[in-house]
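> the amino acid sequence is not available; the structure is as follows:
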């Protein structure tokens, strides 16, 4: 199964995450992601979420399943609302 999830980067106790599309059977940071959609810095809040919206909508349309964290970030950014509107 293909999932949209976070891959951890950054120093100890100062995480920065990449938003990636990856096979769910691979470990979080092991293996090559299928695609990289953007970045997220939790220390700066939702304003730091930078995602390629067109690519994210394309992957959601292809059936990629977002994790719970990604789903909540996408809801706050308005991407899930765009996806729901495009389905109708």
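That came in fine, so what should we check first? All of these numbers come straight from a predicted model, not from anything done at the bench.

> going by C-alpha atoms from here, please, whenever you check contacts or count neighbours.
Noted.

> name the helix or strand for residue 38, please.
Taking DSSP states H and E as the criterion, residue 38 maps to strand 35-40.

> what's the burial count for residue 40?
Neighbour count of residue 40, defined by other C-alpha atoms under 10 Å: 22.

> before we move on, what about the one 10 residues further on?
Using other C-alpha under 10 Å as the criterion, residue 50 is surrounded by 15 other residues.

> next, the one to line up against it:
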């Protein structure tokens, strides 16, 4: 049981910790807790940066719309994510029923310069609908964009 004056704090690396306001021993434990929490946050930032550097960015379609009425968003996403998972940036949209697309070429150019590669479907879509952008597929299966 926790005493009534105790504070309960939580950190993902250590779990719940009890600290009292009056005891100097608890203040030292609280200080140790915060230093370990900062250490964990620094390590998680390093890990997140390494994971970001190693991941491959893809420009692909994300399905939205009602059942039987598909619409797609053109998004920049980590290639390991699911089709409708978390994305980094929305570049445009495509409605196959109306055969219309709107693509922000400024954002598209920014993400391709950062290393994002479009899928084959998005490359065909860009070839048809994005002005100033032509997509060419190489024999290796990767798609590259050429800006005019």
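Arrived safely. These numbers were taken from a predicted model, which means no experiment stands behind them.

> TM-score of the superposition?
Overlay of the two chains. TM-score (TM-score structural alignment, normalised by the length of the first structure): 0.84; 83 aligned residues with a C-alpha RMSD of 1.7 Å.

> follow-up on the earlier one: give the next helix or strand downstream of the strand holding residue 38 of the first structure.
Strand 35-40 of the first structure is succeeded, C-terminally, by strand 50-51 (DSSP H and E).

> relative to the second structure, what is the average displacement of that following strand?
With mean C-alpha distance after the TM-score superposition for the first structure, strand 50-51 of the first structure departs from the second structure by a mean of 0.8 Å once superposed.

> for the spatially most central residue of the second structure, give me its contacts.
Closest to where the C-alpha atoms of the second structure average out (C-alpha atoms, centre = their mean) is residue 88, at 4.2 Å. By C-alpha atoms under 8 Å, 6 or more residues apart in numbering, the residues touching residue 88 of the second structure are 75, 76, 77, 78.

> how about it, what's its partner in the first structure?
In the first structure, the residue matched to residue 88 of the second structure (TM-score structural alignment) is residue 34.

> how close does its match sit to residue 26 of the first structure?
From residue 34 of the first structure across to residue 26 of the first structure, the span is 11 Å (C-alpha to C-alpha, to the nearest Å).

> residue 58 of the first structure too?
Taken as C-alpha to C-alpha, the span from residue 58 of the first structure to residue 26 of the first structure is 22 Å.

> how about residue 79 of the first structure?
25 Å.

> same question, residue 39 of the first structure
20 Å.

> likewise residue 6 of the first structure?
Per C-alpha to C-alpha, residue 6 of the first structure is found 13 Å from residue 26 of the first structure.

> who has more neighbours, the two?
Under the criterion of other C-alpha under 10 Å, the comparison of residue 6 of the first structure against residue 26 puts residue 6 first, with 23 against 11.

> so who does that one touch?
Neighbours of residue 6 of the first structure in contact, by C-alpha under 8 Å, 6+ apart: 17, 18, 19, 20, 28, 70.

> again, only using 10 Å
16-22, 28-29, 36, 38-40, 66-67, 69-70 (C-alpha atoms under 10 Å, 6 or more residues apart in numbering).

> show me those residues that map onto strands.
The strands, defined by DSSP state E, take in 16, 17, 18, 19, 20, 21, 22, 36, 38, 39, 40, 66 from the contacts of residue 6 of the first structure.

> residue in the second structure paired with the third one?
When the two structures are superposed using TM-score structural alignment, residue 18 of the first structure falls opposite residue 73 in the second structure.

> can you report how many residues neighbour its match?
Using other C-alpha under 10 Å: residue 73 of the second structure sits among 21 other residues.

> quick one, what contacts the nearest residue to it once chain neighbours are set aside?
Closest residue to residue 73 of the second structure apart from its sequence neighbours, by C-alpha to C-alpha, 6 or more residues apart in numbering: residue 93 at 4.1 Å. Neighbouring residues of residue 93 of the second structure by C-alpha under 10 Å, 6+ apart: 61-64, 71-75, 100-104.
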